[in-house]
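Q: A predicted structure for the sequence below; I have some questions about it.
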Amino acid sequence: MTRVVLLGATGSVGQSALAAIEAGGFELVGIAAGRDVSGLAAIAERFRPGMTVLADPAGGAALASRLGPLGLASDAGPAAMEALAAMEADRVVVAIPGFAALRPTLAAVDAGRIICLANKECLVAAGDVVMPRARAAGATVLPVDSEHNAIFQVFENDALGAIRRIVLTASGGPFRTWTHEAMARARAKDALKHPNWSMGAKITVDSATMMNKGLEVIEAHHLFPVGIERIGVVVHPQSIVHGMVEYADGSVLAHMSNPSMVTPVAHCLHYPDRGGAPVSPLDLVATSPLTFEAPDETRFPALRLAREALAAGGHATNILNAANEVAVTAFLNDRIGFLDISRVVSDTLECLAHRGGASATVDDVESTDREARDVAERLTYACSAA
């Protein structure tokens, strides 16, 4: 039986992973979450893993009091998270959102695990650290993000020289048809109304700004060795086609499915085999017509900022990611406007443009992340005071 560790069990991707794990008959040997003691305890009571870990040490006692009487082991804190990520298992699903996933992911990498990576920020902020360490340790990184999983499924590694480009699709988010003036008045409740996907707040706002797609372009650069100039983006409002690979003979291989994260999680859990998943079959007649548009980088500058950061190299993508996390949090807390998110990211990149060289170690990555967050925080308060 395949043994699975699930990091980020209480989030939206974590819930999809639990559905795939249960349907596939996998053994859940370890689970973790950030701060949700009640939600994590409920999952532990249901699946009875060997270890349950809370990232927030302040909640450790409450978790232990809930699970101890049931004979279930628990722990809390960053070290416990890393130990869980490295525990003996056949698959480690990383569904922790944001930069917080970096060290647990590296712990799984260094242990040589097969990692089902549903976190964008690890590769955006530290792809130059994560991927070389994965190769050195013999770890395997399988992309769970729906677009990258789609590319992975139709990417012919043996025909690398014949690949013209890869194309990520974007839904366009809730503001796809909104004017610039309307977006200037948008509030968090508007940005969180995604038309197709049920996701966490941060990634839903990223979809609204299209920063999500920018982060995915950076992530794709680390996963698929085709070169920056051969990674394209097309807006596809129906979210049925998730990714495409165009070959030299004119063939375009596309991956299609209903918009459910259960599908890519199940693919990675079963890989290289194919297994069942609790998802409805795709009905092309019911979902038609399928339409495609070019992204508008004037109304949605985040995509352009991400491409520019990737081209700049060095610390730029790490700075972009940190500034975006800070700006999105400020927007969700009603401290800045929707259009201020990209502005804060752009200004942070400009303020730290002097940072040269690549991030060679995780300490470099974390140092740059902290500096970028400090700058971005000051900029968000300047926006709110304006």
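A: Looks like it arrived, so ask away.

Q: CA atoms for contacts and neighbours, from now on please.
A: OK.

Q: hmm, who's touching the helix ranked longest in the chain?
A: Of all segments of type helix in the chain, defined using DSSP state H, the longest is helix 362-385. The contact list for helix 362-385 (C-alpha atoms under 8 Å, 6 or more residues apart in numbering) reads 125-126, 129, 315, 318-319, 322-323, 326-327, 330, 335-336, 340, 344-345, 347-348, 351-352, 359.

Q: can you pull the buried residues of it?
A: Within helix 362-385, the residues that qualify as buried are 362, 365-366, 368-369, 372-373, 375-377, 379-380, 383, counting by 16 or more other C-alpha atoms under 10 Å.

Q: Also stretch 254-270?
A: Going by neighbour count (16+ other C-alpha under 10 Å), the buried part of stretch 254-270 is 254-255, 257-270.

Q: mind listing the helices for the stretch 51-200 of the chain?
A: 60-67, 78-85, 102-110, 121-137, 146-154, 180-184, 188-191 (DSSP state H, counting those that start in this stretch).

Q: which element follows the shortest one toward the C-terminus?
A: Beyond helix 188-191 in the direction of the C-terminus, DSSP states H and E gives the next helix or strand as helix 201-209.

Q: Could you name the helices and strands sitting against that next one?
A: In terms of contact count using 3 or more C-alpha pairs under 8 Å, 6 or more residues apart in numbering; DSSP states H and E, helix 201-209 is assigned the packing partners helix 188-191, helix 211-223, helix 316-332.

Q: With distance to residue 295 added, can I get the ones you listed in CSV?
A: What follows is the helices and strands packed on helix 201-209, written out as CSV (distance: least, C-alpha to C-alpha, whole Å):
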stretch, distance to residue 295
helix 188-191, 18
helix 211-223, 10
helix 316-332, 20
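
Q: most packed of those helices?
A: Ranked by mean neighbour count under mean count of other C-alpha atoms under 10 Å, those are led by helix 316-332, which reaches a mean of 26.

Q: just how off-centre is that helix within its chain?
A: For helix 316-332, the distance from its own C-alpha centre to the chain's C-alpha centre is 14 Å (C-alpha atoms, centre = their mean, to the nearest Å).

Q: angle of that helix against helix 211-223?
A: Helix 316-332 and helix 211-223 are oriented at 160 degrees to each other (axes from the mean of the first three to the mean of the last three C-alpha atoms, to 10 degrees).

Q: Taking helix 201-209 as reference, get the angle to helix 316-332.
A: For the pair helix 316-332 and helix 201-209, the angle between their directions (the same axes, to 10 degrees) equals 100 degrees.

Q: Packing partners of helix 316-332?
A: Counting contacts by 3+ C-alpha pairs under 8 Å, 6+ apart, helix 316-332 packs against helix 121-137, helix 201-209, helix 302-312, helix 338-351, helix 362-385.

Q: Show me what it is in contact with.
A: By C-alpha under 8 Å, 6+ apart, the list of residues contacting helix 316-332 reads 98-99, 121, 124-126, 187-188, 202, 205-206, 215, 218, 305-306, 309-310, 336-338, 340-342, 344-346, 348-349, 352-353, 365, 368-370, 372-373, 375-377, 380.

Q: Alongside the first one, take a look at this:
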Amino acid sequence: MSSSRCKNVVLLGATGSIGSNTLRVLRQHRDKLNLVGVAARANYKELAQICAEFEVKHAALGDASLYPEAKSEFSSDVKLTCGQEGLTELSTLPEADIVLVAVVGACGLRPTLAAIEAGKDIALANKELLVLGGAHVIEAAKRKGVRLLPTDSEHNAIFQCLEGHPRSQLDKVILTASGGQFRDKPLDYLKQVTPDEATRHPNWSMGPKITVDSATMANKGLELIEAHWLFGLEPARLEVVIHPQSVVHSFVQLIDGSILAQLSPPSMTFAIQHCLLYPDRAPGVESSTDFKEVFSLDFRPPDYERYACLKLAYDALETGGAAPAIFNAANEIAVDRFLNKELGFLDIPRVIGHCLGGIAGKSSPTLDQLISIDAETRTIARSCY
């Protein structure tokens, strides 16, 4: 496709934090990017507003039960679909060039695989897809010759640092983590953490689930697993470092000892724009880091007693097979129960550890087996502790 014409974009997950930042990028580059399809899980009023603003003719609602009441919100020239079928239809629109997958959880797996089979490039902002079905997604992308463009800021940083360097020159990657809002609190303080406290991040504006994941560093565990699939690295070549300022988004260490880093302010617009315009570049939505200002960058290793979820993620990655999928599903349910005040903050890693120890995973599971294990894990995680 020539870079001189607009890229047609499908956005799955238009009303979340990634979606809202994507819309900012689209507004900035209307001459380069054209929104042709949008999806949301349940917020159909906002979805209808997005369709009106960007003149989108194809929309999908993940929660099919809301379809009857949602339909009247959309103009007559918008085709509204729902459920997994609707997401899949949207992700395979013939006119689409790239699909940005920002829906949360496993519901994006089949639409993403369908988009790959249809030859669409994928901008991936859903960690769970590779955690749950990494082998299947990577194999499909290679077979169809489509690009998997990582939209998480950490993986996007690695992707940018690796450009021009053959993988044979790569020694390891180092993912940075803010450490969340409790990184400097005494360990005893974590026993009393409330959902309200855990959903206030010091650097990033994100949804409740991922903000809690940042506090437990389960999100960094998911990113380790994602990096394993994206860059073909075993656990020993994947490291994590605490970096409170969230300016350095990741490091790449080459075999000669040189370390490359990618820096930008803590905003998702930088990574999103890089993926959507790739391989081209254009002025960004926000100003970059200003080195005329005085600031410092700090780094320290993570403490596994404070961040038990990160250690569990390493263990799951070492175990392989279905273990990463179990980690992901157990964490999703544990965080949901914490947000609903059914569990304490420190119960989140306990639930994950219980599920990892109690569910028999397959060493090379099929996609259907993974989905079944995912469902089984969620059932167990809802009832323990």
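A: Everything's here; your move. Values in this document were obtained by computation on a predicted structure and should not be read as measured data.

Q: Quantify their similarity with the TM-score.
A: Comparison of the two superposed chains (TM-score structural alignment, normalised by the length of structure 2) gives a TM-score of 0.95, and 377 aligned residues with a C-alpha RMSD of 1.2 Å.

Q: Please convert the helices of the stretch 51-200 of structure 1 to TSV, extending it with distance to residue 197 of structure 1.
A: Written out in TSV, the entries for the helices of the stretch 51-200 of structure 1 read as follows (distance: least, C-alpha to C-alpha, whole Å):
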stretch	distance to residue 197 of structure 1
helix 60-67	31
helix 78-85	28
helix 102-110	25
helix 121-137	19
helix 146-154	11
helix 180-184	20
helix 188-191	13
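
Q: Tell me which of those helices approaches residue 236 of structure 1 most closely.
A: Judged by C-alpha to C-alpha, the one of those that comes nearest to residue 236 of structure 1 is helix 146-154, at 11.8 Å.

Q: so the closest one corresponds to what in structure 2?
A: Counting by TM-score structural alignment, helix 146-154 of structure 1 pairs with residues 153-161 of structure 2.

Q: Over to stretch 221-230 of structure 1?
A: Equivalent residues of stretch 221-230 of structure 1 are located at 228-237 in structure 2, counting by TM-score structural alignment.

Q: Run a quick neighbour tally on residue 120 of structure 1.
A: When neighbours are counted by other C-alpha atoms under 10 Å, residue 120 of structure 1 registers 26.

Q: Would you indicate which residues of stretch 141-156 of structure 1 are buried?
A: Within stretch 141-156 of structure 1, the residues that qualify as buried are 141-155, counting by 16+ other C-alpha under 10 Å.

Q: on that earlier part again, can you flag which of the buried residues of stretch 254-270 of structure 1 belong to strands?
A: Restricting the buried residues of stretch 254-270 of structure 1 to those inside strands, with DSSP state E as the criterion, leaves 254, 255.

Q: Check the buried residues of stretch 254-270 of structure 1 against residue 280 of structure 1 and report the nearest one.
A: Of all those, the one sitting nearest residue 280 of structure 1 is residue 258; the distance, using C-alpha to C-alpha, is 7.5 Å.

Q: I'd assumed residue 238 was in contact with the closest one.
A: No: no contact is recorded between residue 258 of structure 1 and residue 238 when judged using C-alpha atoms under 8 Å, the distance being 9.3 Å.

Q: Overlap of the contact sets of those two?
A: In the contact map built from C-alpha under 8 Å, 6+ apart, no residue is linked to both residue 258 of structure 1 and residue 238.

Q: neighbours of the counterpart of residue 207 of structure 1 in structure 2, just the number please.
A: Residue 207 of structure 1 is assigned residue 214 in structure 2 as its aligned equivalent, the criterion being TM-score structural alignment. By other C-alpha under 10 Å, the residues close to residue 214 of structure 2 number 25.

Q: and the gap between residue 214 of structure 2 and residue 180 of structure 2?
A: The gap separating residue 214 of structure 2 from residue 180 of structure 2 is 5 Å, by C-alpha to C-alpha, to the nearest Å.

Q: Check residue 363 of structure 2 too.
A: Distance of residue 363 of structure 2 to residue 180 of structure 2, given as C-alpha to C-alpha: 33 Å.

Q: Which of those two has more residues huddled nearby?
A: Relative neighbour count places residue 180 above the other of residue 363 of structure 2 and residue 180, with 24 against 11, counting by other C-alpha under 10 Å.

Q: quick one on the thing from earlier: closest to residue 16 of structure 1 out of the buried residues of stretch 254-270 of structure 1?
A: The shortest gap between residue 16 of structure 1 and any of the buried residues of stretch 254-270 of structure 1 belongs to residue 262, at 4.8 Å (C-alpha to C-alpha).

Q: give the contact list for the closest one.
A: Applying C-alpha under 8 Å, 6+ apart, we find residue 262 of structure 1 in contact with 13, 16, 17, 19, 20, 277, 278, 279.

Q: Take the residues you listed and keep only those in strands.
A: Secondary structure assignment by DSSP E places none of these in strands.

Q: Pull out the buried members of those.
A: Among the contacts of residue 262 of structure 1, those classed as buried by 16+ other C-alpha under 10 Å are 13, 16, 17, 19, 20, 277.

Q: Next, count neighbours for the alignment partner in structure 1 of residue 72 of structure 2.
A: Across the two structures, residue 72 of structure 2 finds its equivalent in residue 65 of structure 1, going by TM-score structural alignment. Residues contacting residue 65 of structure 1 under the criterion other C-alpha under 10 Å number 11.

Q: What of residue 352 of structure 1?
A: Using other C-alpha under 10 Å, residue 352 of structure 1 has 16 neighbouring residues.

Q: and the helix or strand where residue 30 of structure 1 lies with helix 78-85, angle?
A: Counting by DSSP H and E, the element that carries residue 30 of structure 1 is strand 27-33. Between the direction of strand 27-33 of structure 1 and that of helix 78-85, the angle (the same axes, to 10 degrees) works out to 160 degrees.

Q: Could you name the helices and strands sitting against strand 27-33 of structure 1?
A: Here strand 27-33 of structure 1 touches strand 3-7, helix 37-47, strand 51-54, helix 78-85, going by 3+ C-alpha pairs under 8 Å, 6+ apart.

Q: Much appreciated, bye for now.
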